[in-house]
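Engineer: Sequence and predicted structure below; questions after.
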Amino acid sequence: MINETQNDLNLVWHQLDGWPDATPRLYALKKYTIFAPLSNGNVHLLVDMAKHADLLWNAVFSTKLFQAYKPNPNAYLSALRHLSIPPEHAAMVAAHIYDLRTAGTLGMQTVYVPRPNEEGNPSVKPEEVKSKKDGGEVDWVVGSFEELAQVVERVNKE
């Protein structure tokens, strides 16, 4: 049986603060794109996180809806099907290289945003992730959502 302390610890995930640069840029980028997180967390968690951190998401995708957890390609493709967007018209923005590797194999654009203590894989050093133009495996490496906004605005003007 779960006691009150265990329940409080479990619910702490529902009240995570967003990265300080995320919310202002998400509002600014709304005119250019759809933001829809794809997470292995459940829908309730994702909705609570969005409410707590004031994250402007157009949709929320839990891989639990698709019975395929990341990095299973079906998780990414299922989310795209629900948005009626082909992979080549979508981008995966992530702080996890495994997310970007899978998305890239599906034809999605890939944007790496390194975040402290987020990679989850000690063999991957965020400073070693490089863009394709620099000999790496992702389309863009940006240091912040401010830089992401600049990339999206530039791409939309092309």
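Structural biologist: Thanks, I have it.

Engineer: going forward, measure contacts between C-alpha atoms and count neighbours the same way
Structural biologist: Fine.

Engineer: gap between Leu11 and Ala53?
Structural biologist: 15 Å (CA to CA, to the nearest Å).

Engineer: got it, and Pro73?
Structural biologist: As judged by CA to CA, Pro73 and Ala53 stand 28 Å apart.

Engineer: and what of Val47?
Structural biologist: Distance of Val47 to Ala53, given as CA to CA: 10 Å.

Engineer: What about Ala79, how many residues nearby?
Structural biologist: For Ala79, the neighbour count with other CA atoms under 10 Å is 21.

Engineer: so what's it up against?
Structural biologist: Ala79 sits next to 38, 61 when contact means CA atoms under 8 Å, 6 or more residues apart in numbering.

Engineer: for it, helix, strand, or coil?
Structural biologist: Applying DSSP: H, G, I helix; E, B strand; the rest coil to Ala79 yields a three-state assignment of helix.

Engineer: distance of it from Met92?
Structural biologist: From Ala79 across to Met92, the span is 11 Å (CA to CA).

Engineer: Structure two is appended below for comparative analysis:
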Amino acid sequence: MIKNVQVELNIYGQQGSSVHVTQLLGVTPDEQYEIGDLKGDGPRVFDVSIWNLFSNRHVDAIRAEHGQDPWGRVQWILLLLPHNSATLFTKLRLEGYLITLAVSLITDHEETTFTVPAQVLQQVAAAGLDLELTPRSTKHTQLSYHDVW
């Protein structure tokens, strides 16, 4: 049984900027960094631009729209994207950006297979994204999560 689903839309570029991504998609990220921004307090800097959107920062809004459906987190992110997102993601890829829709499936036991609803797969494909699934078991990894679906 899936206890939690954490979804991240990550866009990285060794050229360009996260501001460009925000302007193109019309979506404000939860986290963004530009090439040359300082990493923490140290002297290191980012060598890529980073644009990230995290479902776990919007749990209340997602539950208000999708209830307890664990796949609601994927759908919530997809609904934020413009209708022509597939075209926009193609443009970003041609500009050298890497784009990942990462889904972590958290369970209380070791599970190696999951069923992803066909509707979710169709929506992900229509948005021009690939779905990266990562199962994680709390029995084999030190994970903590604040909410249970």
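Structural biologist: That came through fine. If you're wondering where the values come from, they're calculated on a predicted model, not measured in any experiment.

Engineer: What would you report as the TM-score here?
Structural biologist: In this superposition the chains share a TM-score of 0.30, using TM-score structural alignment, normalised by the length of structure 2; 71 aligned residues with a CA RMSD of 4.4 Å.

Engineer: returning to that earlier point: look at Leu11 and Ala53 of structure 1 and report which has more neighbours.
Structural biologist: When Leu11 of structure 1 and Ala53 are compared on other CA under 10 Å, the one with more neighbours turns out to be Ala53, at 18 against 13.

Engineer: any idea how far that one is from Thr23 of structure 1?
Structural biologist: Per CA to CA, Ala53 of structure 1 is found 8 Å from Thr23 of structure 1.

Engineer: cool, Leu45 of structure 1 as well?
Structural biologist: According to CA to CA, Leu45 of structure 1 and Thr23 of structure 1 sit 18 Å apart.

Engineer: Ser39 of structure 1 now?
Structural biologist: Going from Ser39 of structure 1 to Thr23 of structure 1 by CA to CA gives 18 Å.

Engineer: what do you get for Gln150 of structure 1?
Structural biologist: From Gln150 of structure 1 across to Thr23 of structure 1, the span is 15 Å (CA to CA).

Engineer: Give the residue from these two that has the larger number of neighbours.
Structural biologist: Using other CA under 10 Å as the criterion, Gln150 of structure 1 and Thr23 rank with Thr23 on top: 18 against 14.

Engineer: Can you tell me the closest non-neighbouring residue to Lys9 of structure 2?
Structural biologist: Let me fix one detail, which is that residue 9 of structure 2 is Leu and not Lys. Spatial nearest neighbour of Leu9 of structure 2, excluding adjacent residues (CA to CA, 6 or more residues apart in numbering): Leu101 at 4.6 Å.

Engineer: ugh, wrong one, I meant Leu133 of structure 2
Structural biologist: Val103 (4.9 Å).

Engineer: Helix, strand, or coil at that neighbour?
Structural biologist: Reducing the assignment at Val103 of structure 2 to three states with three-state DSSP gives strand.

Engineer: Now do it against Leu9 of structure 2, distance only.
Structural biologist: Counting by CA to CA, the gap from Val103 of structure 2 to Leu9 of structure 2 is 9 Å.

Engineer: anything in contact with each of the two?
Structural biologist: Here Val103 of structure 2 and Leu9 share no contacting residue, scored by CA under 8 Å, 6+ apart.

Engineer: What segments of structure 2 are helices?
Structural biologist: For structure 2, the helices defined by DSSP state H occupy 18-25, 59-66, 72-80, 85-94, 118-126.

Engineer: How about the third one, which residues are buried there?
Structural biologist: Neighbour-count burial for helix 72-80 of structure 2, with 16 or more other CA atoms under 10 Å as criterion, is recorded at 72-78.

Engineer: and of those residues, the nearest to Phe89 of structure 2?
Structural biologist: Closest to Phe89 of structure 2 out of those is Leu78 (12.6 Å), distances taken as CA to CA.

Engineer: My understanding was that that closest one contacts Ala125; is that so?
Structural biologist: No. Counting by CA atoms under 8 Å, Leu78 of structure 2 does not reach Ala125; the two are 10.4 Å apart.
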